[in-house]
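1. Okay, predicted coordinates and the sequence, questions at the end:
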Amino acid sequence: MKAEPDDPPDTVVVGRIGRPHGVRGEVTVEVRTDDPDLRFTPGALLRTDPADRGRLTVAGRRWHREVLLLQIEGVDTREAAELLRNTELLVPVAELPALDDPDVFYDHQLVGLRAQLPDGAGLGTVDAVRHEGADLLVVRRDEGGQLLVPFVTAIVPTVDLAGGFLVVDPPEGLLDL
């Protein structure tokens, strides 16, 4: 488990290691991918943040109720598993499958886009995407503060990745601070 100096900077988080499970080195994983059974297959190589934890290889995977448990190569004690707690698991953007639906986006594609009103007036920049029952865009307002925008077609009718912006057509009250 050593850091690789050639890791590409363009990565996305697919999970975060939580607490150890049992005494044989298994770890719980907070899943942040739509397809964990594909992403966390035995033999999968995952980058880490913090990067000094190196690359991790999945040795085994199983579900315990609704919690994903991973066995990582070289991690075979509870103490070793505890050292990985809060490690984010990353994959290069280039390894993500293409999206077939033009109205579906990866979170990393939305972060950094300029948010503007239908008349072109700027609102701010998308800082994050939260998934809390409904998808919410966290927009850092140009004049300070932040705005939570439901990411639904009725409110965000246009996403122009090439142009670097999205349009927010707010219902009454959405922009009130």
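-> Everything's here; your move. Keep in mind that what you see is a predicted model, and the values were worked out from it rather than measured. Numbering: from 1, shown residues only.

2. use CA for all of it now, contacts and neighbours both
-> Fine.

3. element containing V29, please.
-> Using DSSP states H and E, V29 maps to strand 26-31.

4. show me where this structure has helices.
-> Ranges of helices in the chain, per DSSP state H, are 36-39, 78-82, 107-110.

5. so which of the ones you listed comes closest to R65?
-> Closest of those to R65 is helix 36-39, at 14.6 Å (criterion: C-alpha to C-alpha).

6. what's that closest one in contact with?
-> Identification of contacts with helix 36-39 by C-alpha atoms under 8 Å, 6 or more residues apart in numbering yields V14, T33.

7. buried ones in that helix?
-> For helix 36-39, the neighbour count (16 or more other C-alpha atoms under 10 Å) marks R39 as buried.

8. Please apply the same query to stretch 65-82.
-> By 16+ other C-alpha under 10 Å, the buried positions in stretch 65-82 come out as L68, L69, L70, Q71, I72, V75, R78, A80, A81, E82.

9. wait, what's in contact with V129?
-> D107, L110, V111, D135, L136, L137, V138.

10. at 7 Å instead, please
-> Neighbouring residues of V129 by C-alpha atoms under 7 Å, 6 or more residues apart in numbering: D107, D135, L136, L137, V138.

11. Please compare the first structure with the one that follows:
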Amino acid sequence: MSESTVVARIGKPHGLLGEVTVQLHTDEPERRLAVGAVLDTEAARGTGVPRALRVRSTRVHNGVWLVAFDEIPDRTGAESLRGTRLVVDDDGTDAAADDGDDVFREEELVGLRVVDPSGADLGAVAGLEIGAAQDRLVVTLTDGREVLVPFVEAIVPEVDVEGGRVVLDAPAGLFDLGS
């Protein structure tokens, strides 16, 4: 059984004709979300989401990727897709997966311990948000608060998947925002 790679996560509907926003998890959205591409889906059981979706159209609006699928003709159908992951079988030929150490899938990061440069425990990685300008790690701190951390080398200088940890060199005040 081959492993799947998440290409995008479906967000909210856009307009009345079945378009949805997507949170990208690929460096190649033009190829992965090309018109006619068929993507497998991962959704909660009982949602009625088709097992696969064929891309009808793709466009970028105000920096947000919008995708429509042949199987989803309207806003009601688009709403049912919210939270669905679009995946492809990882057959080892994906260039993005072979880029080296700078490409991480959310599945690799979730659960890793987050430590400061001295090794003190800060919490754990709870998720990864893909952004238009930069990605953000979702970190659950040891006190239970959830914070978003820019996933840039200046703040996250080390990701050690095998060692089960992420080093976070947080600037003063990063965790004080919103509290």
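-> Good, I have the coordinates. Just so we're clear, the structure is a prediction, and the values are computed from it rather than from any experiment.

12. just to revisit the earlier point, just the buried ones from the contacts of V129 of the first structure?
-> The neighbour count (16+ other C-alpha under 10 Å) marks L136, L137, V138 as buried among those.

13. Just give me the neighbour total for the nearest residue to T142 of the second structure once chain neighbours are set aside.
-> Spatial nearest neighbour of T142 of the second structure, chain neighbours left out: G123 (4.7 Å); criterion: C-alpha to C-alpha, 6 or more residues apart in numbering. G123 of the second structure sits with 21 neighbouring residues when counted by other C-alpha atoms under 10 Å.

14. isn't G123 of the second structure right up against D143?
-> No. The criterion here is C-alpha atoms under 7 Å, and G123 of the second structure misses it with D143 at 8.1 Å.

15. What segments of the second structure are strands?
-> 3-14, 19-24, 38-42, 52-61, 64-69, 85-90, 113-115, 121-129, 136-141, 146-150, 158-160, 165-167 (DSSP state E).

16. any chance of the ones you listed in JSON lines, plus distance to D176 of the second structure?
-> Converted to JSON lines, the strands of the second structure look like this (distance: least, C-alpha to C-alpha, whole Å):
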{"stretch": "strand 3-14", "distance to D176 of the second structure": "28"}
{"stretch": "strand 19-24", "distance to D176 of the second structure": "26"}
{"stretch": "strand 38-42", "distance to D176 of the second structure": "35"}
{"stretch": "strand 52-61", "distance to D176 of the second structure": "33"}
{"stretch": "strand 64-69", "distance to D176 of the second structure": "29"}
{"stretch": "strand 85-90", "distance to D176 of the second structure": "32"}
{"stretch": "strand 113-115", "distance to D176 of the second structure": "17"}
{"stretch": "strand 121-129", "distance to D176 of the second structure": "14"}
{"stretch": "strand 136-141", "distance to D176 of the second structure": "12"}
{"stretch": "strand 146-150", "distance to D176 of the second structure": "9"}
{"stretch": "strand 158-160", "distance to D176 of the second structure": "23"}
{"stretch": "strand 165-167", "distance to D176 of the second structure": "19"}
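
17. and the ones you listed, which is most packed in?
-> strand 19-24 (a mean of 24; mean count of other C-alpha atoms under 10 Å).

18. Which strands or helices does that one pack on?
-> strand 3-14, strand 64-69 (3 or more C-alpha pairs under 7 Å, 6 or more residues apart in numbering; DSSP states H and E).
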